[in-house]
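> predicted structure and sequence below. I'll ask about it afterward.
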Amino acid sequence: MMWIYLLQGVGFGLAAASQPGPFQTYLISQSLSNGWRRTLPAALAPLISDGPIIALCLLVLSQVPAWMEQALYGVSGMFILYLAHGTYRSWRSGGATEPEASSTRQSVWKAALMNALSPGPYIFWTLVTGPILVTGWREAPLYGAGFLGGFYLTIVCALAGIIAVFGLAARLGPKVHHAMLGISALVLFIFGLFQISKALR
């Protein structure tokens, strides 16, 4: 039975990492701006932000209240627009600015904050993975731990792969790098507006 929960964790971890969204776009923009080596630690952001989210979803929420979901969309949208502005500034400067020494640490915490403000993890852990985790834990704590281990090992490795791929792609030339950075800024801007529009519905 242990392997069933482990495989489910791997499958859902891969699905969560590969689903296009503002978090993945932010990692791509950071990889283009600061290089994949400096951005790589940001792949650990879910390990920082998801603990309180899981606890909240499993211990407090039976379902995500509508008002909370709307509030999260609004705050998330504004934060994404702030990140889009930073990426746009990097694009205007040609993406050739030297990253600051503290940029790696800031990148990790910004990524963790974005994940914590996004409604996605709350809905995911309440409606999808939360019930699996609870069921496995009730059968045996080792099963629940196996599910979590498979999930986070997969999502961190997949996010690291995304960072590395786009970081290396930026070496194709300054024009390609500049274009990709501009696209990242635009996509982040669109995601921000989309989140805010959901909050206003």
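Received the coordinates, thanks.
> make it CA atoms for all contacts and neighbour counts henceforth
Noted.
> ok, residues contacting stretch 44-53?
108, 109, 111, 112, 113, 115, 116, 121, 122, 125, 152, 156 (C-alpha atoms under 8 Å, 6 or more residues apart in numbering).
> return the set of buried residues in that stretch.
44, 45, 46, 48, 49, 50, 53 (16 or more other C-alpha atoms under 10 Å).
> got it, and stretch 30-45?
So, applying 16+ other C-alpha under 10 Å, buried residues of stretch 30-45: 30-36, 38-45.
> adding another structure so you can compare the two:
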Amino acid sequence: MNGLVSLLAGVVFGLALAAPPGPMNAIIAEEAAWRGWLAGLVAGLGAASADAVFFVLAYLGAVSMVESRPALRATMVGLGGVLMLYFAYGAANGVRASFRPGGGSRAVAEKSKGFRKAFVLALTNPYQVLFWLTVGVGLLRPGTLDVLSWLPLVGADLAGTFVVATGSPALIVGFFAGIGVWIAGFPASIVLAERRIERFAPVIAALSAVVLAGFGVYFLYDAGSFVYAAIA
């Protein structure tokens, strides 16, 4: 059961990161609108491939190095919390943004190079690099996250009902599965109902902002707990 919960939590987190309007979704929308669903999917795979590269690098080196230095880990997780809140702020601003080509990116590349365009943009995106060096470390580090306990007013009553195991393979698989669901479903929506999907952009952005803000608060709490223990 815990594995299934972690899997579902990973899917939700992956969707929350992938869904807000921005440069990657602008590229996917551009390719899908001009060349069809497959081109949009290929562009999405370019961005996802960059995440896979960062994941491998984090798993092989960054995590072990950070874990051996508790103060460094707390600093990076704290920065990750700030980064998540920044992502949440960007997603909230996306309530007024658009998924249409050019709505989240000023760059216009050749239509036939969607994969390479998205891959290179993702690899050189400082926010994506910081995500895997900060939040990625938190996702890979063994631990638990009691998701519903953070809810205001009812958190105490719901504590223990939705506990996610961080550092578990299920969470990572779910995370990439959530990204996969988005990069496959979003270009299909653009092709089948380009105008209609625009109506859902504010809702998607708002939900993503809530999820990202929740993770941001958790990572800041994690870092703050270390600092408190160190000075107590």
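Perfect, thanks for sending it. Computed from a predicted model, the values in this text were never measured in an experiment.
> thinking again about what came up before, among the buried residues of stretch 30-45 of structure 1, name the ones in helices.
Within those, residues falling in helices by DSSP state H are 30, 31, 32, 33, 34, 36, 38, 39, 45.
> the residue most central in space within structure 1: what secondary structure?
With distances taken as C-alpha atoms, centre = their mean, residue 23 lies nearest the centre of structure 1, 3.6 Å away. Under the three-state scheme (DSSP: H, G, I helix; E, B strand; the rest coil), residue 23 of structure 1 adopts helix.
> I'd like the distance between it and residue 118 of structure 1.
To residue 118 of structure 1, residue 23 of structure 1 is 9 Å away according to C-alpha to C-alpha, to the nearest Å.
> equivalent analysis for residue 111 of structure 1, please.
Distance from residue 111 of structure 1 to residue 118 of structure 1, by C-alpha to C-alpha: 11 Å.
> repeat for residue 74 of structure 1
When residue 74 of structure 1 is compared with residue 118 of structure 1 (using C-alpha to C-alpha), they lie 9 Å apart.
> can you check residue 149 of structure 1 too?
22 Å.
> quick one: which of those two has more around it?
residue 118 (24 against 17; other C-alpha atoms under 10 Å).
> does that one touch residue 73 like I think?
Yes - counting by C-alpha atoms under 8 Å, residue 118 of structure 1 touches residue 73, with 6.6 Å between them.
> which neighbours do these two have in common?
By C-alpha under 8 Å, 6+ apart, no residue touches both residue 118 of structure 1 and residue 73.
> what's in contact with stretch 23-35 of structure 2?
18-19, 37-41, 43-44, 47, 99-105, 111, 114, 118, 122, 183, 186-188, 190-191, 194.
> next, the buried residues of the top helix by length along structure 2.
Among the elements of structure 2 assigned as helix by DSSP H, the one spanning the most residues is helix 194-231. Using 16+ other C-alpha under 10 Å as the test for burial, helix 194-231 of structure 2 gives 194, 197-198, 201-202, 204-224, 226.
> and that helix, what other elements does it pack with?
Contacts defined by 3 or more C-alpha pairs under 8 Å, 6 or more residues apart in numbering; DSSP states H and E place helix 194-231 of structure 2 against helix 2-18, helix 70-93.
> out of the ones you listed, nearest to residue 165 of structure 2?
helix 2-18 (5.9 Å; C-alpha to C-alpha).
> list the buried residues for the closest one?
Buried, per 16+ other C-alpha under 10 Å, within helix 2-18 of structure 2: 5-18.
> ok, stretch 82-94 of structure 2 next?
With the criterion 16+ other C-alpha under 10 Å, stretch 82-94 of structure 2 contains buried residues 82-94.
> and residue 164 of structure 1, what's its match in structure 2?
Aligned by TM-score structural alignment, residue 164 of structure 1 pairs with residue 184 of structure 2.
> count of neighbours near its match?
Neighbour tally, residue 184 of structure 2, other C-alpha under 10 Å: 18.
> the helix or strand hosting residue 166 of structure 1 vs helix 22-34, what angle?
For residue 166 of structure 1, the host element (DSSP states H and E) is helix 141-169. Interaxial angle, helix 141-169 of structure 1 versus helix 22-34 (axes from the mean of the first three to the mean of the last three C-alpha atoms, to 10 degrees): 40 degrees.
> need the counterpart of residue 199 of structure 2 in structure 1.
Per TM-score structural alignment, residue 199 of structure 2 is aligned with residue 179.
> could you do residue 214 of structure 2 as well?
Counting by TM-score structural alignment, the partner of residue 214 of structure 2 is residue 194.
> now that match. Nearest residue, chain neighbours left out?
Spatially, and ignoring its direct neighbours in sequence, residue 194 of structure 1 is nearest to residue 77 (7.2 Å; C-alpha to C-alpha, 6 or more residues apart in numbering).
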